[in-house]
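Student: pasted the sequence and its predicted model underneath.
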Amino acid sequence: MTISGHLQELNGLPVFDFPDSDAAVELPDAASVAWRVSTPTYCDPGQEQWEQAFARFLATVDTARVRALVVGGWDEAYDTSSAQIVTALIAANNRLTGLRAIFLGDMGFEDCEISWIQQSDVTPLLTAYPQLQEFGVRGGSELAFPAIHHSGLRTLVVESGGLGAGVVRGVVGSDLPSLENLELWLGTDEYGGDSTVGDLEPLLAGTGFPALRRLGLRNSVIQDEIAAAVASAPVVARLERLDLSMGVLTDEGAAALLAGQPLTHLAHLDLSHHYLSAEMSERVVDALAPHGVTVDVGDAQEPEDDGDGEIYRYVAVAE
């Protein structure tokens, strides 16, 4: 599976594509939408670059009323990092005074495959926007996230086909006292996802993120190990939603999850895109649904046999 479309919503607002310079489009109220500023990832000579489109956006829209901003594609995103976009956004912080949400890298596979997107150190954005409540980034290549303090951030989403251990350690080592929702797509080592359960230990121990209520450790090739660790993780006791979807979860991981601490306090458990047997899927639902837990065991996958005894299982989003 790949990411085929673009974001439709950010921070509770519908996404609106900022139009091309020659488009006759009536613009909505600046505060009523999440503005998506995007340019082609394969620009022809003379085409508007992302920084030019952003400058035009700043000159056109009532920037003080902008609440959410989506950065789409930029020229040669598969070869050129997001560093210049980060710099441009930081330079505009005195104008985007009402900004509460940023998503960086909203590209589908036709724009740029997720593991080809070249990112950069994105934490200066959080420093530049202390009022930010939601931040998301897509693409793990060259992504950096050193540990940071931010008092207002409530939602942090990092989507990747392979998330480096340094990024994981930086995220879980950050001081984010207001963080309620954390979602990490850990991916596969074939695309740089070299993190281990040990890298998640400060998060699982529950010693940080006191406001955390929704946790997603998704799209992982080590989903069984994560499930086993989560089964005894202190952080789970205060969660409302737990998301272990999009990975290669098997009966082994699900059995460890059921054998661990009670999960009956959860409102929702997402295990979709899994490699569970029908019997194990039924066991999970039967154990939790009577307690009011909504359990998603949809999108069951079948392992692939190469004919030589090798069995392959795949995360939902890799390349």
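Tutor: Structure's in. What do you need?

Student: going forward, measure contacts and count neighbours with C-alpha atoms only.
Tutor: Noted.

Student: just the endpoints, please. Distance across stretch 246-260?
Tutor: End-to-end distance of stretch 246-260: 21 Å, with Cα to Cα, to the nearest Å as the criterion.

Student: return the set of buried residues in that stretch.
Tutor: 246, 247, 248, 249, 250, 251, 253, 254, 255, 256, 257, 258 (16 or more other Cα atoms under 10 Å).

Student: mind checking how far residue 191 is from residue 257?
Tutor: In this view, residue 191 and residue 257 are 27 Å apart by Cα to Cα.

Student: now do residue 272
Tutor: Distance from residue 272 to residue 257, by Cα to Cα: 15 Å.

Student: any idea how far residue 99 lies from residue 257?
Tutor: As judged by Cα to Cα, residue 99 and residue 257 stand 39 Å apart.

Student: ditto for residue 228
Tutor: For residue 228, the distance to residue 257 - Cα to Cα - is 6 Å.

Student: which residues touch residue 61?
Tutor: When contacts are counted by Cα atoms under 8 Å, 6 or more residues apart in numbering, residue 61 is found next to residue 30.

Student: strands along this structure, start to end?
Tutor: 9-10, 13-17, 34-37, 68-71, 101-104, 134-138, 155-159, 181-187, 214-220, 241-243, 268-270, 294-296, 304-305, 311-312 (DSSP state E).

Student: ok, and here's another one to check against it:
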Amino acid sequence: MINSHVSSFAGLPVLPFTPGMTLPEDPSAVAWRLEVEDFDAEPEELADLVRAMRDEVPPGAVRAVVVGEWGQSYERPLPVDLIVDAAPRWTALRAIFLADLVSEQCEISWLTHGDITPLLAAYPALETLWVRGGQGLRLDAVRHTGLRELRFESGGLPGAVVRAVGDSDLPALRRLDLWLGRTEYGCDTTVDDIKPVLAGTTLPALRRLALANAEIADLVAAAVATAPVVRQLEVLDLSMGTLTDEGLEALLAGQPLTHLKELDLHHHYLTEQARQRVETALPGVRVDGSDPQTPGEFSGRRYRFTAVGE
């Protein structure tokens, strides 16, 4: 569950744009937030807001944009065309966060998207792209030489999006976060879908990889154990998922991980013995084994849940 909006993005404090507002002394020193107040707002309201910002904020001062509520976000795709159409003016834009909504506004698995590929085509110098929500989300494989950070936050990430990321040529990408989620919330991602990412062939600069919030965490850990991309990583994040002792054993039985600076496993289903084992096996690596979970039971069956679902 996500309970708060980002207060900073891309190293800049977030400032909501309001038509007619007094601009800050340095309008390039903020990340501009675009959001309509009514979750049932008509499409024209966000379009009018973007138009006003294009008119009132110096175009060279738009370095980062955070899009919040756009109106009926539970069924209407976020209109990325509004951001795409601004590309000829917003030439300094380097960071975009799509759908910074909290659970009270719209559950993460209900957030509706369309094809975000045109956004990457319109902004070849874009460095950071975050996307929250996975319903209807589409992405084609691209070559993008500017992107350094790509983050998908989802309760259920479509396998087609994961495959598109793996098939993309992203030579400058240093950080990739994939929140895989659960089948009941739209995740159909398999380990085979992740394999192109794990190969690392098109991600030569990658230093931080998160395959997080995964219902299939044990299978992911086993695949990571022999993945070529691991050798170049500084941070490996398998947190927020359903990792058990079986998955951890598979991970530790694979290639050495002692070169890592950090291994993030928080929110897991590991025993205390397993947590101690990983810390002993990786001296000098910051291991986050916090937030242990206990499986639930229903009708004699045990259930394990990811940190973020609905």
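Tutor: Received it, and whenever you're ready, just let me know what you need. Please read these numbers as outputs of a predicted model, since none were measured by experiment.

Student: so after superposing, what's the score?
Tutor: Once superposed, the chains reach a TM-score of 0.96 (TM-score structural alignment, normalised by the length of structure 2), with 310 aligned residues with a Cα RMSD of 1.5 Å.

Student: circling back: and residue 56 of structure 1, which of the strands of structure 1 is closest to it?
Tutor: For those, proximity to residue 56 of structure 1 was assessed by Cα to Cα; strand 34-37 is nearest, at 10.0 Å.

Student: what span of structure 2 is that closest one aligned with?
Tutor: Using TM-score structural alignment, strand 34-37 of structure 1 corresponds to residues 31-34 of structure 2.

Student: need the contact partners of that stretch.
Tutor: With contacts defined as Cα under 8 Å, 6+ apart, stretch 31-34 of structure 2 is touched by 8-10, 12-17, 46, 49-50, 62-69.

Student: give me the mean distance between it and structure 1.
Tutor: Average distance, stretch 31-34 of structure 2 versus aligned residues of structure 1 after superposition (mean Cα distance after the TM-score superposition for structure 1): 0.8 Å.

Student: give the aligned equivalent of residue 100 of structure 2 in structure 1.
Tutor: Aligned partner of residue 100 of structure 2 by TM-score structural alignment: residue 106.

Student: how many neighbours does residue 63 of structure 2 have?
Tutor: 22 (other Cα atoms under 10 Å).

Student: how about it, what does it touch?
Tutor: Per Cα under 8 Å, 6+ apart, neighbours of residue 63 of structure 2: 28, 30, 31, 90, 92, 93, 94, 95.

Student: quick check: the third one vs residue 21 of structure 2, distance?
Tutor: Right, residue 31 of structure 2. Counting by Cα to Cα, the gap from residue 31 of structure 2 to residue 21 of structure 2 is 15 Å.

Student: now the aligned residue in structure 2 for residue 191 of structure 1: closest residue in space, sequence neighbours ignored.
Tutor: For residue 191 of structure 1, the aligned residue in structure 2 is residue 185 (criterion: TM-score structural alignment). Once flanking residues are discounted, residue 185 of structure 2 sits nearest to residue 156: 4.9 Å by Cα to Cα, 6 or more residues apart in numbering.

Student: which position in structure 1 aligns with that neighbour?
Tutor: Aligned partner of residue 156 of structure 2 by TM-score structural alignment: residue 162.

Student: hmm, residue 115 and that match touching each other?
Tutor: Yes. Counting by Cα atoms under 8 Å, residue 162 of structure 1 does reach residue 115; the two are 7.1 Å apart.

Student: so what sits against both of those two?
Tutor: By the contact definition Cα under 8 Å, 6+ apart, residue 162 of structure 1 and residue 115 are jointly contacted by 140, 141, 191, 318.

Student: now rank the residues you listed by neighbours and give me the top one.
Tutor: Neighbour-wise, those (other Cα under 10 Å) top out at residue 140, 28 neighbours.

Student: touching, it and residue 117? I think so.
Tutor: Yes. If you go by Cα under 8 Å, residue 140 of structure 1 and residue 117 touch, sitting 7.3 Å apart.

Student: so between residue 31 and residue 21 of structure 2, which is more surrounded?
Tutor: residue 31 (28 against 10).

Student: one step back: and the two most separated of the shared contacts of residue 162 and residue 115 of structure 1?
Tutor: Distance extremes for those: the farthest pair is 141 and 318 at 11.9 Å, using Cα to Cα.

Student: need the overlap of contacts for those two.
Tutor: With Cα under 8 Å, 6+ apart, residue 141 of structure 1 and residue 318 have common neighbours 115, 162.

Student: nearest residue to residue 105 of structure 2 in space, please, no chain neighbours.
Tutor: Distances taken as Cα to Cα, 6+ apart place residue 39 nearest to residue 105 of structure 2, at 7.3 Å, with adjacent residues excluded.

Student: how about residue 251 of structure 2, what does it touch?
Tutor: 221, 222, 224, 225.

Student: report the buried members of those.
Tutor: For the contacts of residue 251 of structure 2, buried by 16+ other Cα under 10 Å: 221, 222, 224, 225.

Student: closest one to residue 290 of structure 2 out of these, please.
Tutor: Distances from residue 290 of structure 2 to those, taken by Cα to Cα, are shortest for residue 221, at 17.5 Å.

Student: and the closest one, what pairs with it in structure 1?
Tutor: Residue 221 of structure 2 maps onto residue 227 in structure 1, by TM-score structural alignment.
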